[in-house]
Structure formats: structure tokens, C-alpha cells
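Asker: can you look at this prediction? I've put the sequence above it.
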Amino acid sequence: MYLEQCNQYLRSVELKKEKIGSFSRYPFSLPAIKSLSKLHFHPKVTFIVGENGSGKSTILEAIAIAYGFNPEGGSINFDFSSKDTHSQLHEYIKLIKGIKKPKDTFFLRAESFYNFATNVDELDKIVPGLFSSYGGTSLHNKSHGESFFAVFMNRFLGSGLYILDEPEAALSPARQMSMLSRMHQLTSDNSQFIIATHSPIIMAYPDAKIYEIKEDIREVSYEETDNYQIMKHFINNTDSMLRILLKDN
């Protein structure tokens, strides 16, 4: 187990609480940040889940930037910027890395994917043939979901560190299941994923660690997550749930 931890690309993240002057300002005012001390990453897949506004994307973004990724996504080599909206949390965390370095890297985020796709178009003018790494054509020539999936299926090469922020945002349930299959191929090829998600399908990947954000951050099982329990209850009790949700006031 120790050797496996040393070989993974990212082992853990720590919050440098001694550097934070006040927890009354964003993002330090978020309960998730206040309770953050150290998160240990799974050698294959780590999920960070929680309600909208809980801070999961903020934490994921900070991890990515601290590692050297462009805040708006892409590989380590991307340096485009349309508008700086990221927090300063990355300046207050410490990443504990393994002894191996990934051969491939990518930070995929739904929020700024359009800007990333535009930058790929611009780079293809400088480096002809770049589109071959993204399915053979401009990502703007595909639907949002198709372009997301094209990046995942074509650009992710294996032996890589992949940080994904809500990858399910543009994917149908069928595509999310295909994503699980591709994730398994990549983790079998020495890849590591850190993913913020709402999707009960994606977070079902079995060889993983799940951190759920509520009043604090804690490790939970798949069946313990709110996402799983709410979706299961809705599917198993659709009629009664709809009667409650659609009841006239």
C-alpha cells in the first residue's frame, strides 16, 4: 500500500491554516474550507461531491492551479485566459506528490469549456494537425456534449493525472456510462482521477474514494451520498415524489 501511494501522482492536499488571516472572507468562509485540514487521494479515483455552492469546485480548482494547470482548463501547457474568476485558495494549500510524474495531464471543467475549445482552434492555426488529438475537427463543430466526450475519448492518453470538474454537465446518462468504461481503461493504464461531480452514475466507479461536503468534509461510501439516496428514492417512488413536488400551494 505504501509503495502504491508513493507511485500515485498526487497523494494528498493540506490547507495551510496558519497562513490564513481570517476565515470570514471567501473562500475561507465556506464551511468546507473551514473544516479542511488534509485530504488523502485514492491512487485511482477520488470524488468530491456536495450541494451547489458547497465549495467542491473551489477546492478542485485550487488543487489544479496549485499543480500548475491553467485555471480555465487544458493540459499543463495551456496558458490562455479570458477572465480571472478563480479564488486565491491555491496559495493556501500544499500538495503532497508521489515519486512518479504523469506523462499526460488535463484539467477539464464545464464552466470554461467554450473558452478552452476556442483556444484549441487558435492553436491549430499554429500547430496544424492539433485537432487530431480532439477527434479530428474543431470542438466548436460538435454539440457541447459531443465535444466534451471527444476530449475525454481522444485527448486522454493514459499514465496521466486528470482533474475533472462536473464532467457530467454535458453528458447523457449513456455517455456517462461510457465515461466509466473509459475511466477504467485509463486507470488500468496508470492514470489517476480527481473529480467533482453530482452524477450518481459517475461516482459509482468502484475503485474510488468519495469525500462528501456538508457542514464539513468526510469520507463516505457510495450508498451514503445524498446524490445516490435522493436519486434512488425518486426512481423507486416517482409517483409519490411528484405528488409532493407538484402539489399546489
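Answerer: Good, I have the coordinates. The shown structure was predicted, so the numbers you read here are calculated from the model rather than taken from an experiment.
Asker: please count neighbours and contacts with C-alpha atoms only from this point.
Answerer: Fine.
Asker: hey, where'd the helices end up in the protein?
Answerer: 2-7, 31-34, 56-67, 113-126, 144-150, 173-188, 226-236, 238-245 (DSSP state H).
Asker: name the residues that touch stretch 174-189?
Answerer: Residues outside stretch 174-189 that contact it (Cα atoms under 8 Å, 6 or more residues apart in numbering) are 44-45, 149, 152-153, 157-159, 168, 193, 201-202, 205.
Asker: follow-up on the earlier one: can you say which of the helices of the chain is nearest to Gly73?
Answerer: helix 113-126 (6.5 Å; Cα to Cα).
Asker: please identify the most buried of the helices of the chain.
Answerer: helix 56-67 (a mean of 22; mean count of other Cα atoms under 10 Å).
Asker: can you list the neighbours in contact with that one?
Answerer: Applying Cα under 8 Å, 6+ apart, the external contacts of helix 56-67 come out as 13, 27, 32-33, 48-50, 70-71, 86-91, 93-95, 107, 163, 165, 194-196, 213.
Asker: now with 6 Å?
Answerer: Pro71, Leu89, His90 (Cα atoms under 6 Å, 6 or more residues apart in numbering).
Asker: try this one next to it:
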Amino acid sequence: MYLRELHLLSERVGRPSAYPFNIPAIRGLDKLSFRSNVTFFTGENGSGKSTLLEAIAYQSGFHTGGGGRNNAYELASSESHLGEAIRLSWLPKTSQGFFLRAESFYSFASHVDEIAREDPDVYRAYGGRSLHERSHGESFLALFENRFNRPGLYLLDEPEAALSPARQLIFLRHIHELQRKSQLIVATHSPILLGYPHAEIYHFHESGIKPIRYEDTETYQITRRFLENRAFYLNELLEEEPEF
């Protein structure tokens, strides 16, 4: 493990009523400890999990649009107000790793192509060809298999976005191999990824950020209830509106 604790520095918080400090989970944050090689952030959309992951990336020196320390390209999300207001405690500190965010992956792939125009050997780190020449899921797996192979800190924001359930299972194997020598922090809605054994799961909620058991996560419970009671849920959700 590398990253041990995260502290929110109250003296660096801007207006508490302004984004992102007005997000309930962030507003109640004091410190967060990391006790496992694999940590998951889970919670509803807008709960702050991706925002905090981006702040960690910022303080780690990674491009907040996605990439490592040596990636520099223009993207609207290249600043992090929350990142300026946190302190990370390391033992030992690492400069190696990667920040993956699904929503800006296209821009990162284009950045790789731009570098490759000057140095085609760059593609070796991504399976030998442009990430744009594959499906979204294939390009994600190419990144996992070829770039995620050094000890370091890997921050992944919704990596399941491009992966079918079968490929999420393949990705679990990559997580398992990588965690032997690295630390991963993953923001996800996937009940498959959250099922990785011995991981620590933090639930982002209006009441704060708290550890949670896999079986108690909303993702697990909603998915299980739907699969076990599909007809009931569909009837409740899709029944026709009464005519007046």
C-alpha cells in the first residue's frame, strides 16, 4: 500500500455553500483511512465519489482528465478545487500509477495518438495500436493489460462503463493481479466489481462517507431484488398510467 490517509483541510475550504464543498458526503469529511490494497467508493450519482477520486488524482500529480504524471493535454476538468483542500498521507509515497475516468477516455486516447505521431513506439504501452481502433471495451482492456503493469497507485472512475458483465469478470482478474504489487481505489456502481474479496467499501451518502459491507450496498441489494423479483418490479415500474 502507498496511500494511507486523506485529510480535508478546513482552512483551505472555499465557500462551504459552493460546489464541491456543499456535497453532503464531502461536507462531513474529516479524514479517510485506506486499509486495503483495493478500496471501492460507491453511492448514488452526485454523491461525491468521483469528485473525491479526482481530488486524490490531483494531489497525486496525475492529470485530472485521465492519465499518469507524464500526460499533459487540454481538458475542461484539468483543475480540482477539492484537490487543493486535501492532504494525502503516504507510506511510502509513489509517483507511479494512473487515473482512469470513463467520461474523458476518448480525450485521453486522442492524446496518445497525438504523441504517437512523433513516437510510434508509444503504442507499445497500449497493445501496439491506437485505442481508437478498438471498441470501447477492448480499448479499456488494452489499457488495463498493457499500462497497468507497474507498482503504483491506480485510481479508476467507473471502469465498468465500457465493459460487459463477462469482461467485468475478466477485469476482476486484472484487479487481483495488480493488487499484489499496487493499490487501487475504484469508484463504481458495479455489483460484480464490488464483489472482489477483502476489499474495503466506502458508501457515499448524505450522512457522510462510511464503511459498508458488500451485501449492504444499494447496488447489491437492488440488483439482487430485481433479479429475484423481475416480474414484480417491471409491473410496478411499467404499469400503464390510469386514464381519466
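Answerer: Received the coordinates, thanks. Just so it is clear, the model here is predicted, and its values are computed rather than measured.
Asker: that older thread, could I get the contacts of stretch 174-189 of structure 1 as TSV with distance to Lys247 of structure 1?
Answerer: Compiled in TSV, the contacts of stretch 174-189 of structure 1 are given as follows (distance: Cα to Cα, whole Å):
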residue	distance to Lys247 of structure 1
Lys44	44
Val45	40
Phe149	38
Phe152	41
Met153	43
Leu157	50
Gly158	50
Ser159	51
Glu168	30
Phe193	42
Ile201	29
Ile202	32
Tyr205	36
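Asker: which among those gets closest to Asn227 of structure 1?
Answerer: For the contacts of stretch 174-189 of structure 1, the nearest to Asn227 of structure 1 is Ile201 (9.7 Å; Cα to Cα).
Asker: and that closest one? What does it align with in structure 2?
Answerer: The equivalent of Ile201 of structure 1 in structure 2 is Ile192 (alignment by TM-score structural alignment).
Asker: pull the contacting residues for the equivalent of Ile217 of structure 1 over in structure 2.
Answerer: Mapped onto structure 2 by TM-score structural alignment, Ile217 of structure 1 lines up with Ile209. Neighbouring residues of Ile209 of structure 2 by Cα under 6 Å, 6+ apart: Ala25, His203.
Asker: now Ile209 of structure 2: how far from His132 of structure 2?
Answerer: 37 Å (Cα to Cα, to the nearest Å).
Asker: ok, Phe144 of structure 2 next?
Answerer: With Cα to Cα as the criterion, Phe144 of structure 2 and His132 of structure 2 are 15 Å apart.
Asker: so between those two, which is more surrounded?
Answerer: Phe144 (19 against 14; other Cα atoms under 10 Å).
Asker: with adjacent residues omitted, what lies nearest to Leu3 of structure 2?
Answerer: Leaving aside its chain neighbours, Leu3 of structure 2 sits nearest to Trp90 (4.6 Å; criterion: Cα to Cα, 6 or more residues apart in numbering).
Asker: count the neighbours of that neighbour for me.
Answerer: Trp90 of structure 2 has 13 neighbours, counted by other Cα under 10 Å.
Asker: what sits against the counterpart of it in structure 1?
Answerer: Trp90 of structure 2 maps onto Lys97 in structure 1, with residues paired by TM-score structural alignment. Neighbour list for Lys97 of structure 1: Tyr9, Leu10, Arg11 [criterion: Cα under 6 Å, 6+ apart].
Asker: out of those, which are shared with structure 2?
Answerer: Counting by both residues aligned by TM-score structural alignment, their matches' Cα atoms under 6 Å, the contacts of Lys97 of structure 1 that remain in contact in structure 2 are Tyr9, Leu10, Arg11.
Asker: surely the first one meets Gly98?
Answerer: Yes. Taking contact to mean Cα atoms under 6 Å, the distance of 4.9 Å between Tyr9 of structure 1 and Gly98 places them in contact.
Asker: look at the two and report which has more neighbours.
Answerer: Counted by other Cα under 10 Å, Tyr9 of structure 1 and Gly98 do not tie: Tyr9 has more neighbours, with 24 against 18.
Asker: wait, what's in contact with the more buried one?
Answerer: Going by Cα under 6 Å, 6+ apart, Tyr9 of structure 1 touches Lys97, Gly98, Lys100, Lys101.
Asker: and if you look at Leu143 of structure 2?
Answerer: Tyr126 are the contacts of Leu143 of structure 2 under Cα under 6 Å, 6+ apart.
Asker: which position in structure 1 pairs with it?
Answerer: Leu143 of structure 2 maps onto Val151 in structure 1, by TM-score structural alignment.
Asker: that'll do, ta.
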